[in-house]
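Engineer: Pasting a predicted model and its sequence here:
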Amino acid sequence: MMKKNFKKRPPREEKEFDQKLVDLARVTRVTKGGKQMSFRATIVIGDRKGRVGFGIGKSSDVSTAISKAAKEAKKTLLSVPLKNETIPHEVLSKFGAGKVLIKPATKGRGIKVGGAMRVVFELAGVPNVTGKILGSKNKINILYATFEALKQLRK
């Protein structure tokens, strides 16, 4: 016979934000005592309703680096203005050697952007947008440039 006095697990709370790991790198710091390895995690979070953010976290183990990145991402949240299910106007932004060009797209077109920009628009909940990465395709610089472009958007 089965025991009937088992403990019920409390219901799992719904997460406010979805998160995606964009980049995970093992980085090395060279000191007098030798090489010190650590991990750098880059995460994009969003609620698919117009709010999105990203963060970078470093730690000696992967899970701590990811949680640090998620914590930082919540601090950098910004809202994306939408007009007819797309962005209101064309915008060009640059960070380092990474340049991004983001254009509005007609309804039904979908997310036509590549690399790290695609994750940002998916998690922001922008259904139709077109974009192009110009210059360097470094994921972190592209994320910074994309967020600079999103800050330039006005309704």
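Structural biologist: Yep, it's here.

Engineer: CA atoms for contacts and neighbours, from now on please.
Structural biologist: Will do.

Engineer: what about the residue most central in space within the chain, helix or strand, and which?
Structural biologist: Of all residues in the chain, the one closest to the mean position by C-alpha atoms, centre = their mean is Val44, 1.9 Å from it. Remark: Val44 resides in strand 34-46, with elements defined by DSSP states H and E.

Engineer: another one to put next to it:
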Amino acid sequence: AFFISVTADELWKGALAETGVGVKKGRGKRRKKKLRKNLNRGQEIGEGRSGFLWPGLNAPLIQSGRVQAVTQRKKEERERIQSEIVQQRDTWEKKRKIKVKREGGWSGKCWGGVILDPPDPGPNGETYEDFETRVIEVKNVFCMNAKEGRKKSIRALVAIGNGKGAAGFAMGKAGDRMNALRKAKNKAIRCLHLIELYQNHTVYHDITVKFKRTTIRMKKQNKG
């Protein structure tokens, strides 16, 4: 049958119109996004709407020394099991919609100044718990593609430092925001610069460095 020969992922693509010429040309980008549902959640092997009990599958094979025969649940019990499955799916959908409140940045809801988790551990198990990671800028970038049309990606600039003279920054680019931030912080930890500090507190003098369109200024500060 058709529903057995294709996977659930392919069926959902057809139901949500994720394939076809319209998607490749970039049409219908601003429509309300439909979410997939995991219809296998809460479903047990052998359980169905008919409520049959299959020995060795969803019922004991041997009971009181005798091999059990195929039986059927009562109507009330079948309705109760189906309602529990639907309730479990609804609970899972509500959990997906809950948004975790992040710490505020420099102003409003912008990502600038938001503190991120430390970078991922290195290949030899190195951890970077003593480094602080902050978002400098997050931008939406669009480019025209011959196959997909107007394609959107996220570009993130992240700075990292340990407060002891080691600091670095890098840029990450990905299809979604969290992946772009993760790429940027993992790249920044590999591009560290060591700056000598005066009395382990500040720089020796004011520094201004310019590279192409980027200008970095470091200003000497008193304690306090």
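Structural biologist: Sure thing, it's come through. Only a predicted model underlies this, so the values are computations on that prediction, with no experimental measurement involved.

Engineer: got the contact list for the counterpart of the residue nearest to the centre of the first structure in the second structure?
Structural biologist: Counting by TM-score structural alignment, Val44 of the first structure corresponds to Ala159 in the second structure. The contact partners of Ala159 of the second structure, by C-alpha atoms under 8 Å, 6 or more residues apart in numbering, come to 133-136, 167-170, 185, 188.

Engineer: mind redoing it with 10 Å?
Structural biologist: 113, 115, 132-137, 167-171, 184-185, 188-189, 192 (C-alpha atoms under 10 Å, 6 or more residues apart in numbering).

Engineer: quick one, strands of the first structure?
Structural biologist: Along the first structure, the stretches classed as strands by DSSP state E are 18-31, 34-46, 51-59, 78-79, 91-95, 98-104, 111-112, 129-135.

Engineer: would TSV of those with distance to Asn141 of the first structure be doable?
Structural biologist: Listed next are the strands of the first structure as TSV, based on distance: least, C-alpha to C-alpha, whole Å:
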stretch	distance to Asn141 of the first structure
strand 18-31	12
strand 34-46	11
strand 51-59	12
strand 78-79	18
strand 91-95	6
strand 98-104	6
strand 111-112	19
strand 129-135	10
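
Engineer: so which of those strands comes closest to Ala145 of the first structure?
Structural biologist: Nearest to Ala145 of the first structure, of all the strands of the first structure, is strand 91-95, at 4.8 Å by C-alpha to C-alpha.

Engineer: what's the matching range in the second structure for the closest one?
Structural biologist: Residues 207-211 of the second structure are where strand 91-95 of the first structure lands when matched by TM-score structural alignment.

Engineer: what does stretch 54-71 of the first structure give?
Structural biologist: By TM-score structural alignment, stretch 54-71 of the first structure lines up with residues 169-186 in the second structure.

Engineer: And the matching stretch, end to end?
Structural biologist: From the first residue to the last, stretch 169-186 of the second structure extends over 10 Å; the measure is C-alpha to C-alpha, to the nearest Å.

Engineer: quick revisit: mind checking how far the residue nearest to the centre of the first structure is from Phe54 of the first structure?
Structural biologist: For Val44 of the first structure, the distance to Phe54 of the first structure under the criterion C-alpha to C-alpha works out to 4 Å.

Engineer: Overlap of the contact sets of these two?
Structural biologist: Residues within reach of Val44 of the first structure and of Phe54 at once, by C-alpha under 10 Å, 6+ apart, are 19-22, 69-70, 72-74, 77, 120, 143.

Engineer: which of those residues are buried?
Structural biologist: In terms of neighbour count (16 or more other C-alpha atoms under 10 Å), the buried residues within these are 19, 21-22, 69-70, 72-74, 77, 120, 143.
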